[in-house]
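# quick one, what's the 3D model for this:
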Amino acid sequence: MTLRTLLLASAASACALPALADVNVYTTRQPELIQPVVDAFTAKTGIQVNLAFIEEGIVERLVAEGARSPADLVMTVDIGNLEQIVDAGVIQPVDSEVLKAAIPENLRDPENLWFALTERARIVYASKDRVAPGEVTTYEDLADPKWQGRICTRPGTHNYNLALLSAVIAHHGEDSARQWAEGLRANLARKPQGNDTAQVRAIWAGECDISLGNTYYMGQMLEDPEQAEWANSVRIEFPKFEDGGTHINVSGIAMTKAAPDREEALQLMEFLVSPEAQTVYAEENHEYPVLPGAEIPELVASWGTLDADTLPLDEIAEHRADALRIMEEVNFDG
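The predicted structure follows:
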């Protein structure tokens, strides 16, 4: 019996509470990635959840709707996106002892405006044939000339790489971060292009030996018959900062300022950080739970031990504008 089946069975056997209202969620995540845990919440509480997938312009939509917005919650990925929602002034703080007890301090907003739900690590995909185990050690090492012509990555101005460079700034300062970006660019095998999956395909094709990528892409590739061959040509290496751990990013949730059904929305937020929901949600997305002690999905655990960096994500987000400026100054994508 799968974790999802166990969760639904447990929820269905619980005494359902009367549904006072539906909960409307704006999400940049594909609804099918969220639906299993949402279904379990509905089975347990009787509260229906309506998912509205908004691929682009979610902040602009919330701003335009203002107090008339039907959205109770907003779910998105990347600390940069979460901070954009904060800056837009369209969400409200949530004072919940359940959320604060479940989510480590560095994975939530200091003012309780957003809360992380899952973690993903920005790691290195390494060729099994051309890179020895343990050869990749630190992020700083990626700028070493020994990797010249051997690295692939998506554009440096993409949110995932901007978050990583923001973390480099937070650890070492702007000058060192610029030198690192220049060194990384000098080691590229080709112009930055495509997504993280495209980089693994390039390793499989022999165009490069290592690439930057998020962990969950490995799970997605293994589920695709065509891409599984690419995935099996690489292994995941967990580089660390010289004075820290492996860089992580998150998916997160926040309550809108309009929130027509705040009480029900809070119930959903608190359910999403419960042990059973955390495991199922992480399993569906091939990510790591944020709840300490929650079971890590078997496939994710097989990739190795994640020693996550403990820098507060909001501190990393403060350097995003500087990271973008540096990427442009070094002509990373040129």
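
# alpha carbons only for contacts and neighbour counts from here, please
Will do.

# can you tell me the closest non-neighbouring residue to residue 124?
Nearest residue to residue 124 in three dimensions, chain neighbours excluded: residue 212, at 4.8 Å (C-alpha to C-alpha, 6 or more residues apart in numbering).

# ok now the helix or strand that that neighbour is a member of, how far from the chain's centre?
For residue 212, the element it lies in under DSSP states H and E is strand 210-214. Computed by C-alpha atoms, centre = their mean, to the nearest Å, the chain-centroid distance of strand 210-214 equals 14 Å.

# now do that strand: which elements does it pack against?
On a contact count with 3 or more C-alpha pairs under 8 Å, 6 or more residues apart in numbering; DSSP states H and E, strand 210-214 meets strand 115-127, strand 151-152, helix 196-204.

# which residues does the closest residue to residue 67 other than its chain neighbours contact?
Among residues not flanking residue 67 along the chain, residue 258 sits closest, at 4.9 Å (C-alpha to C-alpha, 6+ apart). Residue 258 is in contact with 66, 67, 68, 69, 70, 71, 72, 90, 91, counting by C-alpha atoms under 8 Å, 6 or more residues apart in numbering.

# let's see this one next, to set against the first:
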Amino acid sequence: MKLKFGLVAAAVLSLMNAATAEEKVLNLYSARHYQTDEALYSNFTQQTGIKINRIEGKEEELLERLKNEGANSPADVFLTVDAARLAKAHELSLFAPVASKTLETRIPAHLRTEDWFSFSTRARVIVFNKTQLKAEDVQNYADLANPKLKGKLCSRSGSHPYNLSLMASIIAHQGEAKAEEVARGMVANFARAPKGGDTDQIKAVAAGECGVTISNTYYVARLLRSTKPEEIKLMEKVGIVWPDQNGSGAHINVSGGGMLKNAPNKAAAVKFLEYLASDQAQRYFADGNNEWPVVESVKVANPALESMGKFKADKLPVKNLAMYQTKAQIIFDRAGFK
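Predicted structure coming up:
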């Protein structure tokens, strides 16, 4: 049963609490909105007999809902994207620790915490206009602050979690002083004020409005997989660089989730999280948004991702991204990265 976020709360609670048999129902709050997730959930029900009741909404709305519901919440599992948002749920004490040999064995240590787990990864890459720049001009994130790129950088808002997580990783690896130097250099290189999303930045680079940007890989992959003639031509004009390959590696972020502290169906919640780490679910979970599985033995055939080539990924623990989020925002604010 797929329940939309806008339904009357009382009706939703009634429906979710109607099925009380142990391990026969799972109440899921999800900020993921990908078509392939339908197969992900139906396969879980087929394998376990556990029915999934689902509420979808924006991350902030779901977190606020969980806070307001408190101990009376019917939700068992919360799924979302970006380590910062998962960490927010942790900070609000919404998650419960999960002890699972399956999750510990299959999910690498740097991609999990004591109470939430990553189930797919994405990287933040540099995208440049081939007529304005060469790949060797932008080999590292710090190169985006090089004065020779003055008037060439486009970006989405500095307050967006994707950019905050990237800046948090720079703080973790290189310290606050270097991070602020990079942030100030990027602001000095702006072709225009930050606006739009990652896809907008890629299109602006292709159009020559700016020479370079940063983007999550799934936005690049979507455009590479497009059959629209205008988008095929657009991607012929840009090049992709995996940053920091001689250093810490390309910045990685995640999709993930955890069991909620007040979950009424805890056994079902653990089964579901373990299912998301299975080979079959990993393929669905990653392919739903052109991402990579976290289970290293699982291979996904995605021509767009493969066309970007192999790369060295940053192994910074995901919890460290959350640790430096506040400092990242302060640095962006001081630098004028709005």
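
# still on that earlier bit, what span of structure 2 lines up against the strand holding residue 212 of structure 1?
Aligned by TM-score structural alignment, strand 210-214 of structure 1 falls on residues 212-216 of structure 2.

# tell me the angle of the strand holding residue 212 of structure 1 relative to strand 115-127?
160 degrees (axes from the mean of the first three to the mean of the last three C-alpha atoms, to 10 degrees).

# helices or strands up against whichever helix or strand comes after strand 210-214 of structure 1?
Using DSSP H and E, the helix or strand that directly follows strand 210-214 of structure 1 along the chain is helix 216-222. Under the contact criterion of 3+ C-alpha pairs under 8 Å, 6+ apart, helix 216-222 of structure 1 touches helix 196-204, helix 228-231.

# please redo it, this time with the cut-off set to 10 Å
In terms of contacts (3 or more C-alpha pairs under 10 Å, 6 or more residues apart in numbering; DSSP states H and E), helix 216-222 of structure 1 is packed against strand 115-127, helix 196-204, helix 228-231, strand 234-237, helix 275-285, helix 298-301.

# deepest of these, which one?
strand 115-127 (a mean of 26; mean count of other C-alpha atoms under 10 Å).

# how big is the angle separating that one from helix 275-285?
Calculated by the same axes, to 10 degrees, strand 115-127 of structure 1 forms an angle of 40 degrees with helix 275-285.

# residue range for strand 115-127 of structure 1 in structure 2?
Using TM-score structural alignment, strand 115-127 of structure 1 lines up with residues 117-129 of structure 2.

# equivalent analysis for stretch 80-100 of structure 1, please.
Aligned using TM-score structural alignment, stretch 80-100 of structure 1 spans residues 84-104 in structure 2.

# kindly report the same for stretch 279-298 of structure 1.
Counting by TM-score structural alignment, stretch 279-298 of structure 1 falls onto residues 283-302 of structure 2.

# residues near residue 233 of structure 1, how many?
For residue 233 of structure 1, the count of nearby residues is 17 (other C-alpha atoms under 10 Å).

# that one maps to what in structure 2?
Match for residue 233 of structure 1 (TM-score structural alignment): residue 237.

# and its match, what does it touch?
Going by C-alpha atoms under 10 Å, 6 or more residues apart in numbering, residue 237 of structure 2 touches 128, 129, 130, 131, 203, 205, 206, 207, 208.

# just flag the most distant two among those residues.
131 and 203 (14.4 Å; C-alpha to C-alpha).

# in which helix or strand would I find the residue nearest the centre of structure 1?
Residue closest to the mean C-alpha point of structure 1, counted by C-alpha atoms, centre = their mean, is residue 250 at 3.3 Å. Element membership of residue 250 of structure 1, judged by DSSP H and E, is strand 248-256.

# so where do the strands sit in structure 2?
Along structure 2, the stretches classed as strands by DSSP state E are 2-4, 25-30, 51-56, 77-81, 117-129, 212-216, 238-241, 252-259, 292-293.

# relative to strand 77-81, how tilted is the second one?
Calculated by the same axes, to 10 degrees, strand 25-30 of structure 2 forms an angle of 20 degrees with strand 77-81.

# and if you look at the longest one?
Our comparison of strand 117-129 of structure 2 with strand 77-81, counting by the same axes, to 10 degrees, yields an angle of 10 degrees.

# strand 117-129 of structure 2 vs structure 1, mean deviation?
Following the fit onto structure 1, the mean deviation recorded for strand 117-129 of structure 2 is 0.8 Å by mean C-alpha distance after the TM-score superposition for structure 1.

# format the helices and strands packed on helix 216-222 of structure 1 as JSON lines; extra columns: distance to residue 4 of structure 1.
Below are those laid out as JSON lines (distance: least, C-alpha to C-alpha, whole Å):
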{"stretch": "strand 115-127", "distance to residue 4 of structure 1": "17"}
{"stretch": "helix 196-204", "distance to residue 4 of structure 1": "26"}
{"stretch": "helix 228-231", "distance to residue 4 of structure 1": "24"}
{"stretch": "strand 234-237", "distance to residue 4 of structure 1": "26"}
{"stretch": "helix 275-285", "distance to residue 4 of structure 1": "6"}
{"stretch": "helix 298-301", "distance to residue 4 of structure 1": "14"}
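
# which one of these lies nearest to residue 154 of structure 1?
helix 196-204 (6.3 Å).

# for that closest one, packing partners?
strand 115-127, strand 151-152, strand 210-214, helix 216-222, helix 228-231, strand 234-237.

# hmm, try it at 8 Å
Partner elements for helix 196-204 of structure 1 (3+ C-alpha pairs under 8 Å, 6+ apart): strand 115-127, strand 210-214, helix 216-222, helix 228-231, strand 234-237.

# report all helices and strands that the longest one contacts.
Using 3+ C-alpha pairs under 8 Å, 6+ apart as the contact definition, the elements that strand 115-127 of structure 1 packs against are helix 196-204, strand 210-214, strand 234-237, strand 248-256, helix 275-285, strand 288-289.

# helices - which of the contacts of residue 258 of structure 1 land there?
Judged by DSSP state H, the subset of the contacts of residue 258 of structure 1 located in helices is empty.
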